[in-house]
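1. My questions concern the predicted model and sequence given below.
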Amino acid sequence: MLLTPPGVYRPQSDSQMLARAVAVSGRARGAVLDLGTGTGTVALAAARCGAGAVTAVDLSRRAVLAARVNARLHRTALTVHRGDLFGPVDGRRFDLVTANPPYVPSHTDRLVRYRRARSWDGGRDGRAVIDRICDGVAAHLGPGGALLMVHSAVSGVQASLDRLAAAGLAVRVADRSRIPLGPVMRARTALHEARGLVEPGAADEELVVIEAVRGS
């Protein structure tokens, strides 16, 4: 069980899928960075898989506190920083970077900062945070290091693959899964249908885990 205080993203199918990908990949070794850690669920999974050191980052003060408390409850060593994506780890490189970014297409490109919706709002195309990760991760991967990132296919799988490849990384879709639409996606069905992001009457969505690897 993980402490999930009000205002912190509760681990759902995407978190579980990413944690599973970390375990299956065998890449949780050496130094690991978990972006947008929330409760710390993926960071804790990496630690359980044998990572030498796990650093977690989140913009939310409550999430940072929750991740620290959950690490203590699970008797696991995590270093948790409050900050925006790679900001707190500028100049550092990692063997594995994990990310479950906000990816739900929203009404505007203006991202909220102090409300719970910041955990899922990804701008009009859902890519406001995804693209920043794609553009910045190569500079934070050591030789042979990898990114594992989960997001909805609604947010553009090929766009992520292309952007990561343009950064010089070897890319692939490591896992796919179809799940029922969650409450946020259901609430925005009409918006997404109007933009052609989902088929009319869609009841589920595809989640993907993208792997991007830096050369040795």
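-> Everything's here; your move.

2. From now on I want contacts and neighbour counts done on CA atoms only, so please keep to that.
-> Will do.

3. For the chain, which segments are assigned as strands?
-> With DSSP state E applied, the chain shows strands at 31-35, 53-58, 79-82, 94-99, 141-152, 170-180, 204-213, listed in chain order.

4. want to compare, so here's the second one:
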Amino acid sequence: MAFPLTSPDSPFAPNDLDGVYLPQEDTCLLIDALSSVDLAGAQMLDLCTGSGAVAIAGALRGADVTAVDSCPHAVDATRLAAAQAGVNVTVAWSDVAAVEQTGFDLVTCNPPYVPTPPGTETSAAGPSHAWNAGPDGRVVLDAVCAVLPRLLAANGTALIVQSELADVDATVAALRGAGLEAKVVRERLIPFGPVIESRRELLVRGGFLAPTSDKESIVVIRARRGPRSKREAT
């Protein structure tokens, strides 16, 4: 599959993406889900932006985009890629929970979501900060679910991509518990990549994988905030 925008073969790719998560199938699935949202003039926030591929896709469709990542390499790569793509993207170095701006019409997120049993933190070469997500894969996902109601404007939408290994039902339940409408809107079955393969034995032992599995399902979950209540409006 040829990946858009900031893939190594793209004219928009920075020359040096060392230490940055390159666009993969989950990136493409999230970009595909953008087609369900009217982005013309929308205020968009891309959390865990990585290479900036999703942020740039939103900007190319007319959104006013802010991109955030806690990795300084990702911040630099996104700024460069946006400049090469000829779009304006405001890029900030920040943890998810520390984002202060609110009122976004769309929030997108491709967070770290790979379960990381003790001893697997360095089991695959690459920017491990982009996929290692704690023993159950939910360290960042839970933080995103908690902060979304504050970040979204009235009638705002969020699109989150994750693997089934990090418990899709738990994400949907957390979003609904936070007062948002939530459901799976995209799904794709993909072969295991090098990260999962490198820690397969421990993931099987931990109950995340069946011993014969060689594929995982990745999904996009859409969450929506309703109109502001009278209390919020005052």
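-> Received the coordinates, thanks. What you see is a predicted model; the values in this text were computed from it and never measured.

5. Which one of the strands of the first structure lies nearest to residue 189 of the first structure?
-> Proximity to residue 189 of the first structure (CA to CA) singles out strand 204-213 among the strands of the first structure, at 10.6 Å.

6. how about residue 116 of the first structure, what's its match in the second structure?
-> Under the alignment (TM-score structural alignment), residue 116 of the first structure pairs with residue 127 of the second structure.

7. oh sorry, the question was meant for residue 11 of the first structure
-> Counting by TM-score structural alignment, which is the criterion used here, residue 11 of the first structure corresponds to residue 23 in the second structure.

8. repeat for residue 154 of the first structure
-> Going residue by residue (TM-score structural alignment), residue 154 of the first structure aligns to residue 165.

9. Hmm, residue 48 and residue 70 of the second structure touching each other?
-> Yes. The pair residue 70 of the second structure and residue 48 qualifies as a contact (CA atoms under 8 Å) at a distance of 7.2 Å.

10. Neighbours of residue 231 of the second structure, how many?
-> Residues contacting residue 231 of the second structure under the criterion other CA atoms under 10 Å number 6.

11. and it, that one's in a strand?
-> No. Secondary structure of residue 231 of the second structure, determined by DSSP: H, G, I helix; E, B strand; the rest coil: helix, with no strand assignment.

12. In the first structure, mark out all the helices, start to finish.
-> In the first structure, the helices defined using DSSP state H lie at 13-25, 41-48, 61-73, 128-136, 157-166, 183-187, 189-194.

13. looking at the ones you listed, which is buried most?
-> Comparing the helices of the first structure by mean neighbour count (mean count of other CA atoms under 10 Å), helix 41-48 comes out on top with a mean of 24.

14. can you list contacts of it?
-> Residues from elsewhere that reach helix 41-48 of the first structure, judged by CA atoms under 8 Å, 6 or more residues apart in numbering: 2, 11, 15-16, 18-19, 22-23, 28, 32-34, 37, 53-56, 67, 71, 76-78, 98.

15. how deep is residue 32 of the first structure tucked in, by neighbour count?
-> Counted by other CA under 10 Å, the residues lying close to residue 32 of the first structure total 27.

16. Need the counterpart of it in the second structure.
-> Using TM-score structural alignment, residue 32 of the first structure sits opposite residue 44 in the second structure.

17. Could you do residue 60 of the first structure as well?
-> Looks like residue 60 of the first structure aligns to residue 71 there (TM-score structural alignment).

18. Nearest spatial neighbour of that match, chain-adjacent residues omitted?
-> Once its chain neighbours are removed from consideration, residue 71 of the second structure has its nearest residue in residue 93; the separation is 6.9 Å (CA to CA, 6 or more residues apart in numbering).

19. looking at it, that neighbour is touching residue 72, isn't it?
-> Yes. Contact between residue 93 of the second structure and residue 72 holds when scored by CA under 8 Å: they sit 6.4 Å apart.

20. Would you enumerate the residues in contact with residue 227 of the second structure?
-> With contact taken as CA under 8 Å, 6+ apart, residue 227 of the second structure is in contact with 154, 155.

21. Leaving out the residues flanking it, which one is nearest to the residue most central in space within the second structure?
-> What sits nearest the mean C-alpha location of the second structure, by CA atoms, centre = their mean, is residue 110, with 1.0 Å. If you skip the residues right next to it in sequence, residue 110 of the second structure has residue 161 as its closest partner in space, 5.3 Å away by CA to CA, 6+ apart.

22. mind listing what the one you found touches?
-> 26, 29, 30, 109, 110, 111, 218, 219, 220, 221.

23. Mind putting these into a markdown table with distance to residue 186 of the second structure?
-> Rendered in a markdown table, the data for the contacts of residue 161 of the second structure read as follows (distance: CA to CA, whole Å):
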| residue | distance to residue 186 of the second structure |
| --- | --- |
| 26 | 10 |
| 29 | 7 |
| 30 | 8 |
| 109 | 14 |
| 110 | 14 |
| 111 | 16 |
| 218 | 8 |
| 219 | 5 |
| 220 | 5 |
| 221 | 7 |
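
24. Share the number of residues neighbouring residue 209 of the second structure, please.
-> By the criterion of other CA under 10 Å, residue 209 of the second structure has 18 neighbours.

25. Quick check: the residue nearest to it when sequence neighbours are not counted vs residue 116 of the second structure, distance?
-> Among residues not flanking residue 209 of the second structure along the chain, residue 203 sits closest, at 5.8 Å (CA to CA, 6+ apart). Using CA to CA, to the nearest Å, residue 203 of the second structure is found at 8 Å from residue 116 of the second structure.

26. Which residue in the second structure aligns with residue 214 of the first structure?
-> Using TM-score structural alignment, residue 214 of the first structure lines up with residue 225 in the second structure.

27. what's the answer for residue 179 of the first structure, then?
-> Residue 179 of the first structure maps onto residue 190 in the second structure, with residues paired by TM-score structural alignment.
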